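> Sequence below, structure please.
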Amino acid sequence: MLAQSQFEFQSDFQPAVQDALRFFKAGLGTNLHSVYVYGSVARHSAVSTRSNLDLVVITHRPFEDNRTTLMNTVQWRFQRSFPHVKGLNVKLALAKEVASLDSIFSWGFLLRQCCTCIYGEDLGECFGDYEPSWEIAKFWNSDVADWIRNGRQKIAIAKTAQEQSQAQIRIAKKLLRASYSVVMHKHKRWIDDPIECGEEFVRFYPDKQIEIDRLGILLSGRVIPKRSVVGLIDSYGQWLLKEYERTEFKIG
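Reported below is the predicted structural model:
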């Protein structure tokens, strides 16, 4: 079992991580199997007021009877105690589902490549090292078309600058990471930071520099006229979907 003193994150986020861990240990007791941090906090690149705290919480048994109460309580605690943390995202799973061959591209990849275990038995160790491949890229971006459609809609219906800014950031992150996934099997590296994903992508597709630069502007949170944002999502999004199809045809 990993002691709390064995993990350190950025000073702005360390108390939030520790508080979340204490809460889940108290709320789940012996049902708690392990807890992991992923995303910008795990990468030590989180930005105060802009970054979420992303957690994976794995339990031995389902806890549907008090799940809603538990999650609502932890969300309330975070809004009150850590206003500089933009949000708390929690993925829940059962240990028996994670440690199975059926989860090799989903939970296995996430825990092994993207997470830091902060409590309990690290299930990432059940899986070997992953080589950057088209199969993994395809699995994790099978929902790109849905993201494009939903992102476009959220931009269009945003009623405030804050809503639009948040929607822009979400779709920009997805498109930048999905872009890198097209070349990941060539670059042979694991990259999660959206800006770095875009930079590496244009090394292989220099003709898309303008589109990647524009996605970087959306990622900054700067509010852009809706027509321009929707136009970018439509044009670049459709090109990206076709490039996925073309890559799948070549690699299979």
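
> make it CA atoms for all contacts and neighbour counts henceforth
Will do.

> residue contacts, the closest residue to residue 192 other than its chain neighbours?
What sits nearest to residue 192 in space, not counting adjacent residues and going by C-alpha to C-alpha, 6 or more residues apart in numbering, is residue 177, at 6.8 Å. By C-alpha atoms under 8 Å, 6 or more residues apart in numbering, the contact set of residue 177 is 192, 193, 194, 197, 198.

> now the other sequence, so there's something to compare against:
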Amino acid sequence: MAENVRRRGLDPQGFIAREGSLGRIPHAFRPAVAAARDRLLDLYGTRLHSAYLYGSIPRGTARVGRSDLDLLVALREEPTETDRDGARALDEALDKEFRQIDGAGTLLFSRARLLSEPERYDLGWFVACLCTPLLGEDLAEDLPRYRPDSLLARETNGDLSLLLPRWRERIDAANDSDEARRRLVRFMSRHLVRTAFTLVMPRWNGWTSDLHEMAEAFAAYYPARGEQLRKAAALGHEPTGDRADLTSYVDDVGPWLAEEYARVHGVKTARP
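I've put the predicted structure just below:
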């Protein structure tokens, strides 16, 4: 029994095990990670509380030239627009300097927000379970342990209906750019697969960040939609610039998934 639990991303007590570690970072990506670490210290200095890696690089599954460098930074105060400008400049510089990464992205929050009650089962869970400490004191020490239950499902991905109108706007704005559409296909494919997975996560009773495993877990409970999510998982890794894929997300798969999600888990609690 314990072996089966661990295989599905849970510890022997049934809590979601933290994924990723600095030791799993592939050798090719270590110079980019080291540069990001040093530059974050230069950029934010004593205002930086902690910094984390997440995504395929700390999980050890990153592909050279195909994977991006994902960072989350907790500041001691609320980030300013100057702070955000600095993060964007850092991302651009890392992307240009290190060919092994396909872009960089830095999420910027205050320590207080990450530990706040409204974010306990969203950003808090994200830090505690999906982020690997890179700098500073680990906020996971001040957060609870998490189970793959309906509360977590609702608070992480129960807002798809609110996102769909924005997605339509982004699709329209990217109409004349194949590269912009390709990035949207990658982003939206991943988001839909993760949402589909968390829809069934409590019944599957586990956690995974593998898109293909997510799609298969979903398909076991919703076989009629299985092929659509398997295709989305594939596009999450190898995106095209096909507008038809984007249109299907906002006109078919997305609205159905949002409605079913609300029926099963409810709608994500509104944030201040």
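
> TM-score them against each other, please.
The TM-score (TM-score structural alignment, normalised by the length of the first structure) is 0.85; 245 aligned residues with a C-alpha RMSD of 2.5 Å.

> What is the neighbour count of the aligned residue in the first structure for residue 167 of the second structure?
Per TM-score structural alignment, the equivalent position to residue 167 of the second structure in the first structure is residue 151. By other C-alpha atoms under 10 Å, 20 other residues sit near residue 151 of the first structure.

> quick one, what contacts residue 90 of the second structure?
36, 39.

> Now do stretch 65-82 of the second structure: distance to the chain's middle.
13 Å (C-alpha atoms, centre = their mean, to the nearest Å).

> now swap in stretch 200-212 of the first structure and tell me
22 Å.

> matching residues in the second structure for it?
The aligned range for stretch 200-212 of the first structure is 217-229, by TM-score structural alignment.

> Would you mark the buried spots in the matching stretch?
217, 218, 219, 225, 226, 228, 229 (16 or more other C-alpha atoms under 10 Å).

> Of the residues you listed, which is the nearest to residue 251 of the second structure?
residue 228 (13.1 Å; C-alpha to C-alpha).

> Check which helix or strand the closest one maps to.
helix 226-237 (DSSP states H and E).

> got a list of what residue 146 of the first structure touches?
No contacts exist for residue 146 of the first structure under C-alpha under 8 Å, 6+ apart.

> Please give the element, helix or strand, for it.
helix 144-157.

> after that helix, next one along is what?
Past helix 144-157 of the first structure, the next helix or strand by DSSP H and E is helix 161-187.

> What residues in the second structure pair up with that next one?
Counting by TM-score structural alignment, helix 161-187 of the first structure corresponds to residues 178-204.

> For that stretch, buried residues please.
Neighbour-count burial for stretch 178-204 of the second structure [16+ other C-alpha under 10 Å]: 181-186, 188-202, 204.

> Please apply the same query to stretch 79-97 of the first structure.
82, 84, 85, 86, 87, 88, 93, 94, 95.

> Among those, which lie within strands?
88, 93, 94 (DSSP state E).

> between the contacts of residue 177 of the first structure, which is nearest residue 99 of the first structure?
residue 192 (23.4 Å).

> picking up where we left off before, closest one of the contacts of residue 177 of the first structure to residue 34 of the first structure?
residue 192 (22.8 Å).

> so is the closest one in a helix, a strand, or just coil?
For residue 192 of the first structure, the assignment made with DSSP: H, G, I helix; E, B strand; the rest coil gives coil.

> Quick check: the match of helix 161-187 of the first structure compared with the first structure, mean distance?
Compared with the first structure after fitting, stretch 178-204 of the second structure deviates on average by 1.1 Å (mean C-alpha distance after the TM-score superposition for the first structure).

> chain center to that stretch: distance?
10 Å.

> Trace residue 139 of the second structure over to the first structure, please.
Match for residue 139 of the second structure (TM-score structural alignment): residue 123.

> what about its match, distance to residue 100 of the first structure?
10 Å (C-alpha to C-alpha, to the nearest Å).

> Compare these two (neighbour count), which wins?
Legend: neighbour count by other C-alpha under 10 Å for residue 123 of the first structure and residue 100, higher for residue 123 (20 against 13).

> wouldn't that one be in contact with residue 99 here?
Yes. Applying C-alpha atoms under 8 Å, one finds residue 123 of the first structure in contact with residue 99, separated by 6.6 Å.

> who touches both of those two?
residue 108.

> for the residue nearest to residue 128 of the first structure when sequence neighbours are not counted, what are its contacts?
Distance criterion C-alpha to C-alpha, 6+ apart; nearest residue to residue 128 of the first structure, sequence neighbours excluded, is residue 112 at 7.9 Å. Going by C-alpha under 8 Å, 6+ apart, residue 112 of the first structure touches 123, 124, 125, 127, 128, 129.

> Sweet, I'm off.
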